[in-house]
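Enquirer: got a predicted model here, sequence first, then my questions.
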Amino acid sequence: MKPLIVLIVSFAISCLAFYAAQHDPHIILSGRIAMALMLLFTSVAHFAFFKGMLMTVPPFIPFKNFMVYFTGVLEVAAAVGLMFTATHYITGLMLILFFIALIPSNIYTAQNHINLEKADYTGKGLSYLWFRIPLQLFFIGWVVYFAVLN
């Protein structure tokens, strides 16, 4: 839920700021800025909640410590890539693959009731998936619209 809030609020603020400054909300750029800010926000979890993030990595994934740090760094790189005209398209394509690749982790997290912030098993469980899977699809759609098609 927090990433969605960051995405929507930063989109609104970006549109308002552009409109106030230039009388044009620059919707496409605002959409990329919002996704970049959301990615920076989520990347912090990889470092601030490392133990909990580690718990979300399914058993079939090797090098778990590396993967948590690596995906955090990837999110920062993607945030930067979305900001440049020369790279936003390829970054968008890579983000789509990244969001799809996260689905097994989301399923594993839900099945095991993992609370990544507390690094324990008090998470919401399978009800989490009713929100998280559509959210992943929403993020993919956002990236398609704001980074791949435009």
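Expert: Looks like it came in fine.
Enquirer: please count neighbours and contacts with C-alpha atoms only from this point.
Expert: Fine.
Enquirer: at which residues are the helices of the chain located?
Expert: In the chain, helices defined by DSSP state H lie at 2-22, 27-48, 50-55, 64-81, 88-101, 103-111, 127-143, listed in chain order.
Enquirer: so who does residue 54 touch?
Expert: The contact partners of residue 54, taken as C-alpha atoms under 8 Å, 6 or more residues apart in numbering, are 64, 65, 68.
Enquirer: so which of those residues is the closest to residue 7?
Expert: Among these, residue 68 lies closest to residue 7 (C-alpha to C-alpha), at 21.8 Å.
Enquirer: for the helices of the chain, which one sits closest to residue 119?
Expert: Closest approach to residue 119 among the helices of the chain (C-alpha to C-alpha): helix 50-55, 3.9 Å.
Enquirer: and here's the other structure:
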Amino acid sequence: MKPFIVLIAVFFISILSIRLLTQKHDLLLSARIGMCAMLFFTAIGHFAFTKGMTMMIPSGIPLKTEIVYLTGVLEILLGIGLIIPGFKVYSAWVLILFFIVLLPANINAAVKHIDYQKGTFDGNGLAYLWFRVPLQIVFIFWTYLSSLKNW
């Protein structure tokens, strides 16, 4: 829920800021700035809650800690890429693929009741997926729509 709040709050702040600075509306740029901020916010979790994040990765996948750090860096780079006009479309497509690839880790975490912030097995469980899966779909569509030339 926190990432969604960051996304929406920064989106609206960006709309107002861009309007004040340029006297124009740029919803697409505001949407990309919101997604960039959300990605920065979630990337922090990769470094602050590494143990819990590694627990989310399905068993059998090696180098879990390295994957957590790499995906944190990737979120930062893709967020920046969304803001740079020449990279926004490429970054958006990689980010959409990234969101799809992350879904099994979120499902695994829910099935195992993982609380990634505490690194324990007393998380929300399967009920979390009723929120997380639709949210992941929102993130995918948000990223796609914000990378279009005209909306």
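Expert: Looks like it came in fine. These figures come from a predicted structure and were not determined experimentally.
Enquirer: would you turn the helices of structure 1 into JSON lines with distance to residue 121 of structure 1?
Expert: Output for the helices of structure 1, formatted as JSON lines (distance: least, C-alpha to C-alpha, whole Å):
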{"stretch": "helix 2-22", "distance to residue 121 of structure 1": "19"}
{"stretch": "helix 27-48", "distance to residue 121 of structure 1": "17"}
{"stretch": "helix 50-55", "distance to residue 121 of structure 1": "9"}
{"stretch": "helix 64-81", "distance to residue 121 of structure 1": "18"}
{"stretch": "helix 88-101", "distance to residue 121 of structure 1": "23"}
{"stretch": "helix 103-111", "distance to residue 121 of structure 1": "9"}
{"stretch": "helix 127-143", "distance to residue 121 of structure 1": "13"}
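Enquirer: closest to residue 118 of structure 1 out of those?
Expert: With C-alpha to C-alpha, the closest approach to residue 118 of structure 1 among the helices of structure 1 belongs to helix 50-55: 6.5 Å.
Enquirer: contacts only, for residue 68 of structure 2.
Expert: Taking C-alpha under 8 Å, 6+ apart, one finds 46, 47, 50, 53, 54 in contact with residue 68 of structure 2.
Enquirer: check residue 51 of structure 2 too.
Expert: 65, 116, 119.
Enquirer: ok, these in structure 1, which still hold?
Expert: Retained contacts for the contacts of residue 51 of structure 2 in structure 1, judged by both residues aligned by TM-score structural alignment, their matches' C-alpha atoms under 8 Å, are 116, 119.
Enquirer: just give me the closest of the contacts of residue 51 of structure 2 to residue 32 of structure 2.
Expert: With C-alpha to C-alpha as the yardstick, the closest approach to residue 32 of structure 2 among those comes from residue 116, at 26.5 Å.
Enquirer: could you report the separation of the nearest residue in space to the closest one that is not next to it in sequence from residue 44 of structure 2?
Expert: Of all residues not flanking residue 116 of structure 2 in the chain, residue 52 sits nearest, at 3.7 Å (C-alpha to C-alpha, 6 or more residues apart in numbering). For residue 52 of structure 2, the distance to residue 44 of structure 2 equals 13 Å [C-alpha to C-alpha, to the nearest Å].
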